[in-house]
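Enquirer: kindly return the folded structure for what I paste below:
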Amino acid sequence: MEKQEDFIALDTSLSIWNRFFTIAPLIVVGTKEGDGYDLAPKHMATPIGSSNYFGFVCTPNHSTYHNIKKSGEFSVSFPMPNQVVLASLSASPRCGEDQSTKSIVKSLPTIKTTNIDSIFVKNSYLYLECKLFQIIDGFGEYSFITGTVEAAFVHKDYARTSEKDEQQQIYEHPLLAYVSQGRFANISETFNFPYPKDFKL
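Expert: As a prediction, this is how the structure comes out:
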């Protein structure tokens, strides 16, 4: 790249991702764990293509990875902006192994899934029930877990329909975004993307 004085070269022998801000969804993954369930917030998460596949980054150091490998399924909740504290609290079991952290997850408002054995964060705006498709290991200490979406449920206020003005809909029902690393945003203002003429998604 041609040298530009406004740019700083980053040392790629270290992780670059905490040196700038990026935007990502914030989701909570639910899994079956022993006689109960586990919840884990994730932000490295995405639909995969236009078909009904979904994936997220995890590590074998976390129980989420092993729970999914054992059960072959997982749930995904997309929290609303006013649920960011709930999403944060769902990470508590990773902060320690004492029973008090496990009881925090049990006290969070949840609902049961319909087609798999897992839970959702109650009052989220989008729920996905996924069957494990493939786990791809080898991204350093991380793995990419992918699933097929077997069932999906969206809150009526967040469903896209031709009768609704999209900007007004998002203004009235904002979206939660994770601003990596360590911040979040309430997205309520959006704009039409300037696609070229005759562009097809």
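
Enquirer: for the rest of this, base every contact and every neighbour count on C-alpha atoms.
Expert: Noted.

Enquirer: quick one: the strands in the chain?
Expert: Assigned by DSSP state E, the chain shows strands spanning 22-25, 27-33, 36-42, 45-47, 53-58, 73-78, 110-112, 119-121, 126-139, 142-154, 175-180, 183-187.

Enquirer: how about these in CSV, adding mean neighbour count and distance to Glu2?
Expert: Converted to CSV, these look like this (neighbours: other C-alpha atoms under 10 Å; distance: least, C-alpha to C-alpha, whole Å):
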stretch, mean neighbour count, distance to Glu2
strand 22-25, 16, 23
strand 27-33, 26, 38
strand 36-42, 21, 36
strand 45-47, 16, 32
strand 53-58, 21, 33
strand 73-78, 27, 41
strand 110-112, 14, 52
strand 119-121, 26, 48
strand 126-139, 18, 29
strand 142-154, 18, 33
strand 175-180, 20, 27
strand 183-187, 15, 32
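
Enquirer: in CSV, list the ones you listed along with distance to Lys200.
Expert: What follows is these, written out as CSV (distance: least, C-alpha to C-alpha, whole Å):
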stretch, distance to Lys200
strand 22-25, 24
strand 27-33, 28
strand 36-42, 30
strand 45-47, 18
strand 53-58, 21
strand 73-78, 27
strand 110-112, 38
strand 119-121, 34
strand 126-139, 26
strand 142-154, 24
strand 175-180, 25
strand 183-187, 26
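
Enquirer: can you say which of those strands is nearest to Gln167?
Expert: Closest to Gln167 of the strands of the chain, according to C-alpha to C-alpha: strand 183-187, at 10.9 Å.

Enquirer: tell me what the closest one is packed against?
Expert: Applying 3 or more C-alpha pairs under 8 Å, 6 or more residues apart in numbering; DSSP states H and E, we find strand 183-187 packed against strand 175-180.

Enquirer: what does the strand it packs on contact?
Expert: The contact list for strand 175-180 (C-alpha atoms under 8 Å, 6 or more residues apart in numbering) reads 17-18, 20-26, 43, 79-81, 84, 184-188.

Enquirer: now it against strand 36-42, angle please.
Expert: Here strand 175-180 runs at an angle of 70 degrees relative to strand 36-42 (axes from the mean of the first three to the mean of the last three C-alpha atoms, to 10 degrees).

Enquirer: report the distance from strand 175-180 to the chain centre.
Expert: 10 Å (C-alpha atoms, centre = their mean, to the nearest Å).

Enquirer: ditto for stretch 56-76
Expert: With C-alpha atoms, centre = their mean, you get 13 Å for stretch 56-76.

Enquirer: equivalent analysis for stretch 129-141, please.
Expert: 14 Å.

Enquirer: compare with the first, here's sequence two:
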Amino acid sequence: MEALSTKNLRPLDVSENLWDRVFTVAPLVIIGTVEGESYDLAPKHMATPLGFGNYFGFVCTPRHSTYRNIEKTGEFTVSFPKPNQVVQTSLSATPRSQCSDKAKDVLQNLSVFRASTMQAPVIAGAYLYLECELFRIIEGFDDYSLITGKIRVAHADKDYLRVSEVDEREQLMKNPLLGYIAQGRYAKISETFNFPFPKDFKK
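Expert: Below you'll find the predicted structure:
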């Protein structure tokens, strides 16, 4: 095996944030938590299923109220917004404790519902909802931690359910997904292709 050719490559300084130097694709979700007598919503892109069971995790920091809320209540929700909800997703990040009266009026007009098994909120119109109980917080990623939850309840928009008799390419053309292009861009994902798995591939 030959060594990697660096002819068209540029070295990245790993003592700095290399994730600001390249584009990467990630999901974009909104984490909902109870905060005192109110609630908190926080968009997250470092988020993923954990294995093929009912576990979900995302990266957060103790500096954020999301982390502290989950530590206190032991639960959180996950809303997967649609591409036409980018503005609502962005507005949900507005800190409620520090915003002006005008900003509070905007936040109060965001459509949210209480989850079916907990007090934490979900946003209206998402295509997938998860209601999670805290499983474990894994610390040690510098100032960040991985918050993991066990999915207690899940609901999905019927138009986004995978159904064997429906062509997936056509389904995603009609019902696109929202992707986050780190850092600071987003994509409406509607054009998709079958992945060329090797013969007899198993997950």
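
Enquirer: returning to that earlier point: nearest to Asp198 of structure 1, of the strands of structure 1?
Expert: With respect to Asp198 of structure 1, and counting by C-alpha to C-alpha, the nearest of the strands of structure 1 is strand 45-47 at 24.4 Å.

Enquirer: what about the residue nearest to the spatial centre of structure 1, distance to Ala152 of structure 1?
Expert: Centroid-nearest residue in structure 1: Ile27, 2.6 Å away (criterion: C-alpha atoms, centre = their mean). For Ile27 of structure 1, the distance to Ala152 of structure 1 equals 14 Å [C-alpha to C-alpha, to the nearest Å].

Enquirer: what do you get for Met1 of structure 1?
Expert: From Met1 of structure 1 to Ala152 of structure 1 the distance is 43 Å (C-alpha to C-alpha).

Enquirer: can you check Gln99 of structure 1 too?
Expert: Distance of Gln99 of structure 1 to Ala152 of structure 1, given as C-alpha to C-alpha: 32 Å.

Enquirer: hang on, the earlier thing: was I right to think the residue nearest to the centre of structure 1 contacts Pro81?
Expert: No: with contacts counted by C-alpha atoms under 8 Å, Ile27 of structure 1 stays clear of Pro81, the gap being 11.3 Å.

Enquirer: what's the match for Glu73 of structure 1 in structure 2?
Expert: Alignment note (TM-score structural alignment): Glu73 of structure 1 maps to Glu75 of structure 2.

Enquirer: name the nearest residue to its match, sequence neighbours excluded.
Expert: Closest residue to Glu75 of structure 2 apart from its sequence neighbours, by C-alpha to C-alpha, 6 or more residues apart in numbering: Glu133 at 4.3 Å.

Enquirer: and that neighbour, what pairs with it in structure 1?
Expert: Per TM-score structural alignment, Glu133 of structure 2 is aligned with Lys131.

Enquirer: so who does the corresponding residue of structure 1 for Ala156 of structure 2 touch?
Expert: Matched to structure 1 by TM-score structural alignment, Ala156 of structure 2 sits across from Val154. Neighbour list for Val154 of structure 1: Tyr125, Leu126, Tyr127 [criterion: C-alpha under 8 Å, 6+ apart].

Enquirer: looking at those residues, which one is closest to Gly36 of structure 1?
Expert: Nearest to Gly36 of structure 1 among those, with distances taken as C-alpha to C-alpha, is Tyr127, at 19.4 Å.

Enquirer: correct me if wrong: that closest one contacts Phe78.
Expert: Yes: applying C-alpha under 8 Å as the test, Tyr127 of structure 1 and Phe78 come out as touching, 6.5 Å apart.

Enquirer: distance of whatever residue of structure 1 lines up with Ser92 of structure 2 from Glu172 of structure 1?
Expert: Matched by TM-score structural alignment, Ser92 of structure 2 corresponds to Ser90 in structure 1. Separation of Ser90 of structure 1 from Glu172 of structure 1 (C-alpha to C-alpha) stands at 26 Å.

Enquirer: of the two, which one has the most company?
Expert: Legend: neighbour count by other C-alpha atoms under 10 Å for Ser90 of structure 1 and Glu172, higher for Ser90 (25 against 13).

Enquirer: okay but the more buried one is in contact with Ala40, surely?
Expert: Yes: under the criterion of C-alpha under 8 Å, Ser90 of structure 1 makes contact with Ala40 at 5.6 Å.

Enquirer: what's the overlap in contacts for the two?
Expert: The contact sets of Ser90 of structure 1 and Ala40 overlap at Val28 (C-alpha under 8 Å, 6+ apart).

Enquirer: so how far is Asn192 of structure 1 from the nearest residue to Pro93 of structure 1 once chain neighbours are set aside?
Expert: Distances taken as C-alpha to C-alpha, 6+ apart put Thr101 closest to Pro93 of structure 1, at 5.0 Å, once the chain neighbours are dropped. For Thr101 of structure 1, the distance to Asn192 of structure 1 equals 43 Å [C-alpha to C-alpha].

Enquirer: ok, these two, which is more surrounded?
Expert: Each of Thr101 of structure 1 and Asn192 has its neighbours counted (other C-alpha under 10 Å); Thr101 has more, 17 against 7.

Enquirer: number of nearby residues for the alignment partner in structure 1 of Leu110 of structure 2?
Expert: Taking TM-score structural alignment, the alignment pairs Leu110 of structure 2 with Leu108 from structure 1. Residues lying near Leu108 of structure 1 (other C-alpha under 10 Å) number 15.
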